[in-house]
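Asks: Provided below are the primary sequence and the corresponding predicted coordinates.
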Amino acid sequence: MATSSSNQITIILFCLLSTIIFNSSSLLMCNSMIIHCDEKDENTLLKFKHEVTDPSGVLSSWSSDEEKDCCQWRGVHCDNITHRVTELHLPCDTIQSDEILDKDDEKPHCLTGEFDMSSLFDLEFLSYLDLSNNDFKTIKYDFNSIHNNKTCNDSSNIHYLDLAYNYHLFSDYNNMLHQISHLLSSLQFLDLSGIDFYKETDWLQSLISLSSLSELHLDDCSLKDINPSLQYANLTSLKVLSLSSNDFSSILPSWLFNHSHISYIDLSENYLHGQLPQTLPKFHQSIESLCLYDNDLEGPIPDWLGQLDQLKALYLCYNNFDGQISTILKNLPSLLIELLLHSNFLTGTVSQKNFHLFSKLKNLGLGSEYLVFDFDTKWIPSFQLQILVLENFGPKFPSWIYTQSSLELLSILNSRASFEPLEKFWKFAAQLEVLVLQNNSINSDISNVLLDSKVVIMQLNNFSGSVPQVSPKVTHLELSYNNLSDISPFLCQKMKGKRNLETLFISDNALSGEIPNCLMNWTSLLQVDLRNNNLTGKIPHSIGSLSRLIFLSLEKNKLFEEIPLSLKDCKNLQYLILGGNAFSGTIPSWINQRIKILQLGSNQFSGNIPIEVCQFFSLKILDLSNNKLSGSIPNCLHNMTSMISPYASMDVLKILIPTKYSKRGFSFVYFRVVTKYMVLDFVHPICLVDLSSNDLSGTIPSELFMLTGLRSLNLSHNQLMGSISQHFSNLTLLESLDLSNNLFSGQIPQSMSGMSFLGALNLSCNNFEGKIPMGTQLESFTNLSYVGNSKLCGPPLTKLCPQDEKLPNEKQKREEEDDDDDSSEVRS
């Protein structure tokens, strides 16, 4: 957003200016004296270097053997007079798009390992610490020793602490925020975004003691409780509050509106509901940016927004707000630079009359299915937009869009406009950095279109013809859910200049024919999704040229033959989705050990399950169903350690979109899996093992019961035998279990009745015997879960167990005795 961007630019300029001033003053001082940093500080820094792992040599200049003084070491800043270390700047470089996709991923170029942060408090004058975006696994603390340290009062000198996006940091600690706030009471800036604080149940109370805190960033931290009943939070110095992408599911908290000095609030991408307060908040004279988009807020947009004299950015899109658009726009302050109101339930007519005061607008989002667009065809706005999002307009295309020569991002969704003449539109689109056309009424052959925007997302538009050509500028191309028929001209096109395409998504089209052997032209590709088409033939040998490839989906086509050995050269491949084809041969043993999703179901693979699958330490989904596999299930599945953690299924798998307009540069990718007898799309992929419909034999290895993060297990339609182990109950998070159509025997263990998350169960067509265990969970299933087991008895089956057959007779006998007693009383 503009406000955030301007703040970043200000910070960058300030840092550059500070660096120039610092270097100039240092140069002058070097003429008169030799600078030496404090020996104690130097030893502390060397201890830190020894504790961490530094794969890229970031700390290579940190050495007591070199002539460089420690104040000249990379990332170290010292006071010009005392020469004591005051600042440590060690953030990892910008996320590399071919490395980081989700929270489980390693960052091989960043600082990693573990370190004892309490040792850094020996830097008595340290005021600024930035270790953001590294990959520290754990951080050791001895808070008691810090408090008992004679310099513990000096530790409060730290005013700036940034540990953001060290995804594994603090994950095993309770009350860590309380410890930090108690120790660093003088903090002015705190950013712990991306660190999982799911155990922090009272995070706000922990931070209230930070009376000097000016900026707080806790985005994407799995926080759940935002204290909606709290009336006032004593964060008296707070100016910036960013809590986006958490799990808040309450009403908006009262304390949020009772801070008179706050200027920036971001609670976007949560699950907040209810209405905005109708009374004027205390921040009405200070607030500059209010971001509440992508929640479940509803009701009217209050009139007090017009009294926010300093408001420059208002993000309310993707909610359930209602009301007349003309009234809302009339009440908004004219200083607005960013206004996003689309994807709500606003009503009425919007025209040029509503915008005559908004000359400063740079970002605009409008549209709902109940909103009518009525702009004059000759209108030329007084503003020049950089971002424009329009929804549900038509039948006329707003001609004023063509007057926006500064436009960089254009998103048109769910429109009924014709876009005619298309030649004019494509020419205008060439100036854009980001073009989004989704679910519009554009029936057009785009074979001869040349796309020239960095990011192109054009889904659900009924485009036909060949996949259009792209310029070297394009990095992200998404054309899914159209009617495109030929990909060969695109893949084999000649191009002047280096190709930079990283993302190619053309799923759910009508692509046919073979994939041409031209992939060597696209070595920049990171993600390829061609699922749900009519492609035939084999995967071309040139697939091995895509050494950067991370994500490959060719699911549900008509591809055949073996997976080419050249795919082994795709050493970064982490998502391989090839289900629903006619691939044959054995499952390759050379698949990358970093694989996270392996979907090879509904093919013609034969042979055994390779023992190498046990080396897939990061695997979350293993789908080998509906093939011709034989042999036993490997007894080493417990080595797939990503399926052991109870939080394994919570990690969001994300694909990088390289644009400055995505909040953190990410776009979700949905993985399709079959569970609970349904086909579901997951943004948070569940941990799943599906080996059904093969010819597997033997027993279930006990090691499988160590995969305690499993949510779905399907072993149905095989030749498996033996009894069900009591250890099945270890899979406490299991939601779907299918063991049907095998040769299992023995009794169903009573321990399974405690599997409280189990929502789908199929044990039919086996040789189970005895009574179905009592327990709320197992009794909740119908007889369909147990049919085909002739020796099973008890509810929900109608067959009674031998031990239960006497119960009705005894009950009847007691009733008869009661009847006799009643008759005696009547006679008497």
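Replies: Great, that's in hand.
Asks: contacts, neighbours, all on C-alpha from now
Replies: Fine.
Asks: In a helix, residue 817, correct?
Replies: Yes: residue assignment for residue 817, taken from DSSP: H, G, I helix; E, B strand; the rest coil, places it within a helix.
Asks: For this protein, which segments count as helices?
Replies: Ranges of helices within the chain are 2-30, 39-51, 143-148, 176-183, 203-207, 325-331, 422-429, 488-491, 776-779, 806-827, based on DSSP state H.
Asks: Out of the ones you listed, flag the one nearest residue 264.
Replies: If you check each of the helices of the chain against residue 264 by C-alpha to C-alpha, helix 2-30 wins as the nearest, at 8.9 Å.
Asks: Pull out the buried residues from the closest one.
Replies: By neighbour count, with 16 or more other C-alpha atoms under 10 Å as the criterion, the buried positions of helix 2-30 are residue 2.
Asks: quick one on the thing from earlier: can you put the helices of the chain in a markdown table and add distance to residue 261?
Replies: Converted to a markdown table, the helices of the chain look like this (distance: least, C-alpha to C-alpha, whole Å):
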| stretch | distance to residue 261 |
| --- | --- |
| helix 2-30 | 17 |
| helix 39-51 | 38 |
| helix 143-148 | 32 |
| helix 176-183 | 21 |
| helix 203-207 | 17 |
| helix 325-331 | 23 |
| helix 422-429 | 42 |
| helix 488-491 | 55 |
| helix 776-779 | 52 |
| helix 806-827 | 74 |
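Asks: Select, out of these, the one closest to residue 604.
Replies: helix 488-491 (26.7 Å).
Asks: picking that back up, nearest to residue 737, out of the helices of the chain?
Replies: Taking C-alpha to C-alpha as the measure, those were each checked against residue 737, and helix 776-779 came out nearest at 11.9 Å.
Asks: residues in contact with the closest one?
Replies: Contacts of helix 776-779 with the rest of the structure, by C-alpha atoms under 8 Å, 6 or more residues apart in numbering, involve 752-756, 758, 772, 795-796.
Asks: same thing but 7 Å
Replies: Among residues not part of helix 776-779, those counted as contacts by C-alpha atoms under 7 Å, 6 or more residues apart in numbering are 753, 756, 795-796.
Asks: Then stretch 466-474?
Replies: Outside stretch 466-474, the residues that touch it by C-alpha under 7 Å, 6+ apart are 446-455, 484-487, 490, 497-501.
Asks: try it against this one:
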Amino acid sequence: MKKQQLRSSCKKCSNGPFVGCAAALVVVLLFSMASTATSCTEGEKGSVLQFLDGLSSDGGLAASWRRNSTDCCVWEGIACGADGSVTDVSLASKGLEGRVSPSLGNLAGLLRVNLSDNSLSGGLPLELVSSDSIVVLDVSFNRLGGDMQELPSSTPARPLQVLNISSNLFTGGFPSTWKVMNNLVALNASNNSFTGQIPSHFCSSSSLLAVVELCYNQFTGSIPPGLGNCSMLRVLKAGHNNLRGTLPNELFDASLLEYLSLPDNDLNGELDGVQIIKLRNLANLNLGGNNFSGKIPDSIGQLRKLEELHLDHNNMSGELPSALSNCTNLITVDLKSNHFNGELTKVNFSSLLNLKNLDLLYNNFTGTIPESIYSCRKLVALRISGNNLHGQLSPRIASLRSLTFLSLGFNNFTNITNTLWILKNCRNLTSLLIGGTNFKGESMPEDEIVDGFQNLQVLSIAGSSLSGNIPFWLSKLTKLEMLLLQDNQLSGPIPGWIRNLNLLFHLDISNNDITGEIPTALMEMPMLNSDKVAPRLDPRAFELPVYATPSRQYRITSAFPKVLNLGNNNFTGMIPEEIGQLNSLVILNFSSNSLSGEIPQQLCNLINLRVLDLSSNRLTGMIPSALKNLHFLSAFNVSHNDLEGQIPDGVQLSTFPDSSFEGNPKLCRHILHRSCDSTEGPSEGPVPSGGQFSTFQISGFEGNNKLCGAMLIHKCGSTEAPPATIMSTKQTYYKTAFAIAFSAFFGVGVLYDQIVLSRYFG
């Protein structure tokens, strides 16, 4: 699992035009020079076997080599030159474990070593780094660690040209004595734990250096001005570190830069329009997740080769420069979470014919959607949520035939019926997010004119105070996986056709006025009573990432939990016993309704539950003892009902605070500590009431026989029950929200989304 995460993050760091066609080309060309000889010397063979002996798991190499004679030149992963000397050790993805033997450094003709994507541990032998012959060394995606060794000051220039040590566990500062790497062309040290400042000697050491990748480390300090002396530098990536300060003017002297990526640091200052135009070869500029301020300079229009512009999550402001229209090669523009303002009509989007992704989420843009956007026929994803745009959607949007992701929420758009009527012609839409502050007080369209949307997987029309019923046209969305209609004023019952949405696994209709009993049709939804995930109908469901937090994003729907949220409605009757069929549910919320009867025993079958909220209803009877067997449960609330009896003992339910049970006068809990007014035994004084101490559980104080404290829950065996606490529905809802967020903070991950997704799914 860890290796998959590392590979994912490395791809984020490593993808780029130059890495794909230059650095990789260097490796391919160098490896292609290898030729196979007829035999190897005994000394060479011995060094190779010493490497094998150092492994604790060889992935079957020993058996393979024994089957292929005694000539190491024909062994798997080994190649030799015409003189019988080993030139290549290429053993990537072989399941190797153990340490890398220094014996490989004894191979005098060794040119290329590729041990990537294994489980090798220990340090990286200095004999490989300081080899007299090795030109390509790739040990990425292993478990190598420790501090990188320094080279002796007397070491002569080394021939190493490509060094990839990414996705390992290296620590400490980057070696300062590596100035002898005079021939280095590409260095990738990403996804490690290097600390200290970025070395300033890279360019003074090698005038050939073209690729420097240092992202996902713990580098501090400022960006070394000396990087501007790298006359051949094409790619600089140092994102996801702890870098501070401004971009040094000297950096812009590296005029061949094609890829400048420094996201998620603490860099600041303004973009200098005079300096930035020096980078006329720039194809990708990524400064997202920093503290840059000021405007986008007009001179950005002179970067005619620019394909990707990422300035998201900064403090930038001002209007978009009209000169942006001159960057006709733009494919991606990401400006979300800034303070940009003015009208979008300042930019003539009709000249951006290559534009595929436009993300303007959470800024202060005003006016209407510019008609010129509809000339961007290659546009795949458009997100303009969280601005101050108004008006109605233009029918011209139907000309965007490649559009799969559209997010318009949290603006001031009107006429939802017209909006859906127009959008039904966007046949490739997979994600449609249009709620929030749009369409306030309008009616949910009911008529048959709303059709189409045959590829829609995610639909959010949340937070718009829409009236009416859950409309029948939703039943035709046969590929729908996620439906979010929360925070409206929808009424009437849940329709029985809900069972026919065979792929729906995430349903949130909370905070409406839905009435009637909870229908058994919900219990027949295939994706909620199956451990299977929906088949990947279209992997582009989220062409733009959906953010739960600035550091956590989702690209596919299957990353989200299976949810049934009916909280804060007007449901009556009993919880159906058939609820036990939904054994794949992760979140179940029936809170703040008028449900009665007992908690069904069948809830105990929901072994995947992480959140169960039944608070603020009229439930009676006892809490089923088998609920303590729901071992993944991280948030639990049955407060403000009419439950009775003892709270079941056991590890799981005992971890929840008294607030999860309060408001049930007949409910009791086994309590180890006596109250402070007890006359039994000595007392050393009360646990301080209120504030921080009141948030801790009983277990936090047990084992102190002289300590006492007030208890919210009626102690089993006591003859007097405490008065029930009265709490409003809204208070209960936010209390539940906090409980979910709290559990998410401690490892549940996706659960936090249930609080914030209505913002991002707007």
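Replies: Nice, I can see it. Just so you know, these numbers come straight off a predicted model, no measurement behind them.
Asks: returning to that earlier point: hmm, which of the contacts of stretch 466-474 of structure 1 are the buried ones?
Replies: Among these, those classed as buried by neighbour count (16+ other C-alpha under 10 Å) are 446-447, 451-455, 484-487, 490, 499-501.
Asks: Filter those down to just the ones in strands.
Replies: 451, 455, 484-486 (DSSP state E).
Asks: Let me know how buried the residue in structure 1 that residue 302 of structure 2 lines up against is, in neighbour terms.
Replies: With TM-score structural alignment as the matching criterion, the partner of residue 302 of structure 2 in structure 1 is residue 428. Burial measure for residue 428 of structure 1: 16 neighbouring residues, criterion other C-alpha atoms under 10 Å.
Asks: Residue 239 of structure 1 now?
Replies: Counted with other C-alpha under 10 Å, the neighbours of residue 239 of structure 1 add up to 19.
Asks: just residue 598 of structure 1 next, same as before
Replies: Under the neighbour criterion other C-alpha under 10 Å, residue 598 of structure 1 is assigned a count of 22.
Asks: swap in residue 558 of structure 1?
Replies: If we define neighbours as other C-alpha under 10 Å, then residue 558 of structure 1 has 20 of them.
Asks: Find the nearest non-adjacent residue to it, please.
Replies: The spatially closest residue to residue 558 of structure 1, leaving aside those adjacent along the chain, is residue 536, at 4.6 Å (C-alpha to C-alpha, 6 or more residues apart in numbering).
Asks: Spell out which residues sit in contact with the one you found, please.
Replies: Residues 512-514, 557-559 are the ones in contact with residue 536 of structure 1 under the rule C-alpha under 7 Å, 6+ apart.
Asks: what sits against the residue lying closest to residue 243 of structure 2 once chain neighbours are set aside?
Replies: Counting by C-alpha to C-alpha, 6+ apart, residue 220 is the residue found nearest to residue 243 of structure 2 once chain neighbours are left out, at 4.7 Å. For residue 220 of structure 2, the residues meeting the contact criterion (C-alpha under 7 Å, 6+ apart) are 195-197, 241-243.
Asks: got it, and residue 395 of structure 1?
Replies: By C-alpha under 7 Å, 6+ apart, the contact set of residue 395 of structure 1 is 416-418.
Asks: Now, of those residues, which are buried?
Replies: 416-417.
Asks: Include distance to residue 7 of structure 1 when you put the contacts of residue 395 of structure 1 into JSON lines, please.
Replies: Listed next are the contacts of residue 395 of structure 1 as JSON lines, based on distance: C-alpha to C-alpha, whole Å:
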{"residue": "416", "distance to residue 7 of structure 1": "38"}
{"residue": "417", "distance to residue 7 of structure 1": "38"}
{"residue": "418", "distance to residue 7 of structure 1": "40"}
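Asks: Now, the contacts of residue 395 of structure 1 that are in strands?
Replies: Checking the contacts of residue 395 of structure 1 against strands, none of them qualifies (DSSP E).
Asks: so which of the contacts of residue 395 of structure 1 comes closest to residue 812 of structure 1?
Replies: Residue 812 of structure 1 lies nearest to residue 416 out of these, by C-alpha to C-alpha, at 71.9 Å.
Asks: The counterpart of residue 460 of structure 2 in structure 1: neighbour count?
Replies: With TM-score structural alignment as the criterion, residue 460 of structure 2 lines up with residue 577 in structure 1. Counted with other C-alpha under 10 Å, the burial measure for residue 577 of structure 1 works out to 22 neighbours.
Asks: With the one 4 residues further on instead?
Replies: When neighbours are counted by other C-alpha under 10 Å, residue 581 of structure 1 registers 21.
Asks: now residue 64 of structure 2
Replies: Neighbour tally, residue 64 of structure 2, other C-alpha under 10 Å: 12.
Asks: for structure 2, longest helix please?
Replies: With residue count as the measure and DSSP H as the assignment, structure 2 has helix 729-743 as its longest helix.
Asks: and for that one, what span of structure 1 is it aligned with?
Replies: Alignment of helix 729-743 of structure 2 against structure 1: no match, by TM-score structural alignment.
Asks: And the next helix or strand past that helix?
Replies: helix 753-760 (DSSP states H and E).
Asks: who's in contact with that next one?
Replies: Applying C-alpha under 7 Å, 6+ apart, the external contacts of helix 753-760 of structure 2 come out as 462, 546-548, 737.
Asks: between it and helix 729-743, how big is the angle?
Replies: Between helix 753-760 of structure 2 and helix 729-743, the angle formed by their directions is 110 degrees, by axes from the mean of the first three to the mean of the last three C-alpha atoms, to 10 degrees.
Asks: Report the aligned residue range of structure 1 for helix 753-760 of structure 2.
Replies: Following TM-score structural alignment, the aligned partner range for helix 753-760 of structure 2 in structure 1 is empty.
Asks: got the contact list for residue 384 of structure 2?
Replies: Residues counted as contacts of residue 384 of structure 2 (C-alpha under 7 Å, 6+ apart) are 359-361, 407-408.
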